[in-house]
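Chemist: Sequence and predicted structure below; questions after.
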Amino acid sequence: MFSGAQISLYPMADDFVDVIMSALGALDPYRDQLRIETDDVSTLLVGPPEVLFRAMRDLFSAAARTGTHCVFSATISRGCPGESDDAICTSSHFDGPLAPLAERQESALAAVRKAPDMDVFAVGQLSLYVLGQGNHMDEIYGCIDFLKQSGTFDKSKHFATKLKGDTGALFATLEQAFCHFGPPEGHVTIDLTVSANSPSAR
């Protein structure tokens, strides 16, 4: 199984380079568990979801703690048939057969309840895509039901679901959505945008 994310961080400030470079230090604890490649468009993170989402959480939280309006954009994918399996991505999330939907929802909710408090408030929106499956809408609706119970749900939007809350719970919700909906061996993607310190909220 291959899993990873193409991410971009956008601080809305004149000193955006300093904000980005400082925030990148938050990835240091994860560098031996991820493959990281950066170019002038985005940064690729490859690794197991339980590391991937924590690394994204910590990177965004570090930038947001500066008080700068920051936007984080990510395309997250697992099981893409065009990517070769990578041992660095091995994860217990995908062991065994697909459990019943209700059981997966309860497991996901339990994981979100255990999320750490990062003391950073953010809003975000995601779109989940379960690809190549005849029952993909059952999985998407099941995920939406989970999101509505997660404690981070804000509202439904055209083509997306809006979340809000502490980045600990928010990124835990995203990890569970990514891992618990769609078959373990299936191709699942998330289109994600997260924002903190936006002047619009004022």
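Modeler: All right, it came through fine.

Chemist: going forward, measure contacts between C-alpha atoms and count neighbours the same way
Modeler: Fine.

Chemist: ranges for the helices of this structure?
Modeler: Assigned by DSSP state H, the chain shows helices spanning 16-23, 49-64, 101-113, 136-149, 167-180.

Chemist: Go through the ones you listed and pick out the most buried.
Modeler: Of all the helices of the chain, helix 167-180 has the most neighbours on average by mean count of other CA atoms under 10 Å, namely a mean of 24.

Chemist: Check which helices and strands it sits against.
Modeler: Here helix 167-180 touches helix 49-64, helix 101-113, strand 121-131, helix 136-149, strand 187-196, going by 3 or more CA pairs under 8 Å, 6 or more residues apart in numbering; DSSP states H and E.

Chemist: Please compare the first structure with the one that follows:
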Amino acid sequence: MECGTSKIVGCRFSLHPMTGDFISVIKGALEATDLTGVWKHTDDVSTVIRGQEQHVFNVIKAITLHAAKTGEHVAMNATFSAGCPGDTAGDSYMEADSNIHNHDETKQYVSSQFALYPMNHPDYMNVIYREVDRAKERGVFNDSMHYASGIHGDIHEVFDFYEETFGAARSEEHRHLVMTVSMSINSPSHKGNHHA
């Protein structure tokens, strides 16, 4: 079965801790995260997570939060994808139950940028504008910029927005969606921001 006819969501991401001890930050974040319900593979560039949408977003948030809790300046880059016609159902863990497994509610300010790519959608700009309006309604919109929109706030509110918008920007007719997210946490340039 192809991904285009299923509910599989995937995310390929990279963590970049700004410290000489980056290996322990990355490995520690992965080890501290409950990966129940997702398939994971790590190579020398990035890690890919596949599974049900709620599990994928929960795991990416948990890994990012664990890395942030070290206090180090961390950057995270992620590409979420769903409905890719060339994808396959293998390694997807779609039989997992729907209960999420990571529940750390630690507050953490994040600054991020995202871009939506509704593939083959003839009205794609209106989809993007609608989701930017959603960010404004949720109180996480930061700034308009070339090729992306700024999103910031507490990590839980930011990830809630990303998960909601990723689901809302897809439809039965236009299932293939890509979303890129770049996130900066514990940056010295965040000092003036409110840490909820």
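Modeler: Happy to help now that I have it. This is a predicted model, so every value here is computed, not measured.

Chemist: Could you get me the TM-score between them?
Modeler: TM-score for the superposed pair, counting by TM-score structural alignment, normalised by the length of the second structure: 0.84. Supporting figures: 179 aligned residues with a CA RMSD of 2.2 Å.

Chemist: related to what we said a few turns ago, can I get the helices of the first structure in CSV including distance to Tyr30 of the first structure?
Modeler: Output for the helices of the first structure, formatted as CSV (distance: least, CA to CA, whole Å):
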stretch, distance to Tyr30 of the first structure
helix 16-23, 13
helix 49-64, 7
helix 101-113, 20
helix 136-149, 27
helix 167-180, 16
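
Chemist: Quick one, which of the ones you listed gets closest to Ala5 of the first structure.
Modeler: Closest approach to Ala5 of the first structure among the helices of the first structure is made by helix 49-64 (7.8 Å; CA to CA).

Chemist: any idea how far stretch 174-184 of the second structure is from the chain center?
Modeler: Relative to its chain's centre, stretch 174-184 of the second structure lies at 8 Å (CA atoms, centre = their mean, to the nearest Å).

Chemist: So for the most centrally placed residue in the first structure, what's the nearest residue that isn't a sequence neighbour?
Modeler: Note on the first structure: the residue nearest the mean C-alpha position is Leu174, at 4.4 Å, using CA atoms, centre = their mean. Counting by CA to CA, 6 or more residues apart in numbering, Leu174 of the first structure lies nearest to Phe53, which is 7.7 Å off, once chain neighbours are set aside.

Chemist: ok, the one you found - contacts?
Modeler: 171-172, 174-175 (CA atoms under 8 Å, 6 or more residues apart in numbering).

Chemist: Shared with the second structure, which of those?
Modeler: Contacts conserved in the second structure for these, using both residues aligned by TM-score structural alignment, their matches' CA atoms under 8 Å: 171, 175.

Chemist: Closest one of the contacts of Phe53 of the first structure to Thr161 of the first structure?
Modeler: Leu174 (11.1 Å).

Chemist: What's the match for the closest one in the second structure?
Modeler: Alignment note: Leu174 of the first structure maps to Tyr162 in the second structure; criterion TM-score structural alignment.

Chemist: what's the distance between the aligned residue in the first structure for Val56 of the second structure and Phe16 of the first structure?
Modeler: When the first structure is aligned by TM-score structural alignment, Val56 of the second structure is paired with Leu52. The gap separating Leu52 of the first structure from Phe16 of the first structure is 23 Å, by CA to CA, to the nearest Å.

Chemist: Now distance to Ala74 of the first structure too, for the contacts of Phe53 of the first structure, in a markdown table please.
Modeler: Shown next, in a markdown table, are the contacts of Phe53 of the first structure (distance: CA to CA, whole Å):
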| residue | distance to Ala74 of the first structure |
| --- | --- |
| Phe171 | 12 |
| Ala172 | 15 |
| Leu174 | 11 |
| Glu175 | 13 |
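
Chemist: Ala64 of the first structure matches what in the second structure?
Modeler: In the second structure, Ala64 of the first structure lands on Ala68 (TM-score structural alignment).

Chemist: what's that match in contact with, if anything?
Modeler: Ala68 of the second structure sits in contact with 74, 108, 185-186, where contact means CA under 8 Å, 6+ apart.

Chemist: now do Ala78 of the second structure
Modeler: The contact partners of Ala78 of the second structure, by CA under 8 Å, 6+ apart, come to 11-14, 180-182.

Chemist: And it? What does it align with in the first structure?
Modeler: For Ala78 of the second structure, the residue aligned by TM-score structural alignment is Ala74.
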